[in-house]
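Chemist: output the structure for:
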Amino acid sequence: MTDQSLLSVGLRCRCPRCGEGHLFKGFITLKPECEACGLDYGFADPADGPAFFIMMTMAFPVTAFGIWLELAYDPPFWVHVVLTLPLLLLACVPVIRPLKGLFIASQYRNKAGEGRLAVPASSRAS
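Modeler: Okay, here's the model as predicted:
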């Protein structure tokens, strides 16, 4: 990612190295490699990070709105189906793909990987 910004490639869901290839082959299914530069996406493991941040920033306030609506006005169930459920879906679903792309670009930029135990130098020499 020489001249590509982390936000640019992450939010556009592009390859973190070249900025041209696509990250996903479906909605959020990661491709095995970049079609433009051949970068192996095996390093990418955003796990549940994007879902957690979306739940905390988007789903929590919408759910709180639904609870407030219920307690303040006691509407029939169909009001929640028509109002709260679509609001929840619109707040969460469109954001997951760019946020996952941002997490993957960040992993690439920071060379993030699985943790490894450090082996003391004295045990390596023997």
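
Chemist: from now on I want contacts and neighbour counts done on CA atoms only, so please keep to that.
Modeler: Fine.

Chemist: off-centre distance for the lengthiest helix in the chain?
Modeler: Assignment by DSSP state H gives helix 85-109 as the longest helix of the chain. Remark: helix 85-109 is offset 5 Å from the chain centroid, using CA atoms, centre = their mean, to the nearest Å.

Chemist: and that helix, what does it pack against?
Modeler: helix 6-11, helix 49-54, helix 60-73 (3 or more CA pairs under 8 Å, 6 or more residues apart in numbering; DSSP states H and E).

Chemist: contacts for it?
Modeler: Contact with helix 85-109 is made by 1, 6-7, 9-17, 23, 27-28, 43-46, 49-51, 54-55, 58-59, 62-63, 113, as judged by CA atoms under 8 Å, 6 or more residues apart in numbering.

Chemist: would you mind checking those for buried ones?
Modeler: Those of these that meet the buried threshold are 6-7, 9-17, 23, 44-46, 50-51, 54-55, 58-59, 62-63, by 16 or more other CA atoms under 10 Å.

Chemist: in this structure, which residue is most central in space?
Modeler: The centre of the chain sits closest to residue 100, judged by CA atoms, centre = their mean, with a distance of 2.3 Å.

Chemist: re earlier: tabulate the helices and strands packed on helix 85-109 in TSV, adding columns for distance to residue 122.
Modeler: Shown next, in TSV, are these (distance: least, CA to CA, whole Å):
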stretch	distance to residue 122
helix 6-11	40
helix 49-54	37
helix 60-73	51
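
Chemist: ok, which of the ones you listed comes nearest residue 125?
Modeler: Nearest to residue 125 among those is helix 49-54; the distance by CA to CA comes to 39.0 Å.

Chemist: please provide the structure for the following sequence as well, for comparison with the first:
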Amino acid sequence: MTDDSMHTATSHTQTERPLWPALARGWRRRCPQCGSGPLLSSYLKVNDTCKVCREDLSHQRADDGPAYLTILIVGHLMAPLLLLVFETWRPDPLVLFTIFAVGCVALSLYLLPRLKGAIVGFQWARHMHGF
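Modeler: You can find the predicted model right below:
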């Protein structure tokens, strides 16, 4: 058996799952399979199974991926904005710190569960980590 035929044989054993709908459902913190059931039971805890379609979600392992992506996005948005605000208006340092600290925390808290859902949706669509 050649490498190409082995790859074809293994790829046909798993059903194709659409990537973009799974990512969008995960971003909305919904089950990547049905899009109806909640993906998370608390802020970052993934449900073991979907309450609607009974899809097994217990094998997901997002690990540090959502945190790294959150830091990457928040840093790339806030650093240029910080420079722009400082160069344009020259606010008091304490005011600048307060505004950007609150902004960074708020944006991080908003993005973290959504990015975790998107990573779980990606893993589900690609049959990764036990799905």
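
Chemist: now the TM-score, please.
Modeler: The TM-score (TM-score structural alignment, normalised by the length of the first structure) is 0.71; 111 aligned residues with a CA RMSD of 2.7 Å.

Chemist: one step back: what's downstream of the longest helix of the first structure, the next helix or strand?
Modeler: helix 121-125 (DSSP states H and E).

Chemist: on that earlier part again, which one of the helices and strands packed on helix 85-109 of the first structure lies nearest to residue 32 of the first structure?
Modeler: Smallest distance to residue 32 of the first structure across these (CA to CA): 16.8 Å, for helix 6-11.

Chemist: just tell me the aligned range of the closest one in the second structure.
Modeler: On the second structure, the counterpart of helix 6-11 of the first structure by TM-score structural alignment is residues 22-27.

Chemist: once aligned to the first structure, how far is that stretch on average?
Modeler: Compared with the first structure after fitting, stretch 22-27 of the second structure has a mean deviation of 2.0 Å; criterion: mean CA distance after the TM-score superposition for the first structure.

Chemist: what's next to that stretch, contact-wise?
Modeler: 31-33, 35, 39, 113-122, 124-125.

Chemist: again, but for stretch 15-35 of the first structure
Modeler: For stretch 15-35 of the first structure, contacts defined as CA under 8 Å, 6+ apart pick out 1-2, 4, 6, 9-10, 13-14, 36-37, 39-42, 96-97, 100-101, 104-105, 108-109.

Chemist: buried residues of it, list them for me.
Modeler: Buried-residue list, stretch 15-35 of the first structure, by 16+ other CA under 10 Å: 15-24, 30-31, 33-34.

Chemist: closest to residue 79 of the first structure out of those residues?
Modeler: Among those, and counting by CA to CA, the member closest to residue 79 of the first structure is residue 24, at 35.5 Å.

Chemist: what distance do you get for the closest one to residue 5 of the first structure?
Modeler: Going from residue 24 of the first structure to residue 5 of the first structure by CA to CA, to the nearest Å gives 19 Å.

Chemist: do residue 15 of the first structure as well
Modeler: Taking CA to CA, one finds residue 15 of the first structure at 11 Å from residue 5 of the first structure.

Chemist: also residue 37 of the first structure?
Modeler: For residue 37 of the first structure, the distance to residue 5 of the first structure - CA to CA - is 17 Å.

Chemist: again with residue 51 of the first structure
Modeler: With CA to CA as the criterion, residue 51 of the first structure and residue 5 of the first structure are 23 Å apart.

Chemist: ok, average deviation of stretch 72-80 of the second structure from the first structure?
Modeler: Per aligned residue, stretch 72-80 of the second structure averages 3.3 Å (mean CA distance after the TM-score superposition for the first structure).

Chemist: give me the contact list for that stretch.
Modeler: Contacts for stretch 72-80 of the second structure (CA under 8 Å, 6+ apart): 100, 104, 107, 108.

Chemist: again, only this time at 6 Å
Modeler: Here stretch 72-80 of the second structure makes contact (CA atoms under 6 Å, 6 or more residues apart in numbering) with no residue beyond itself.
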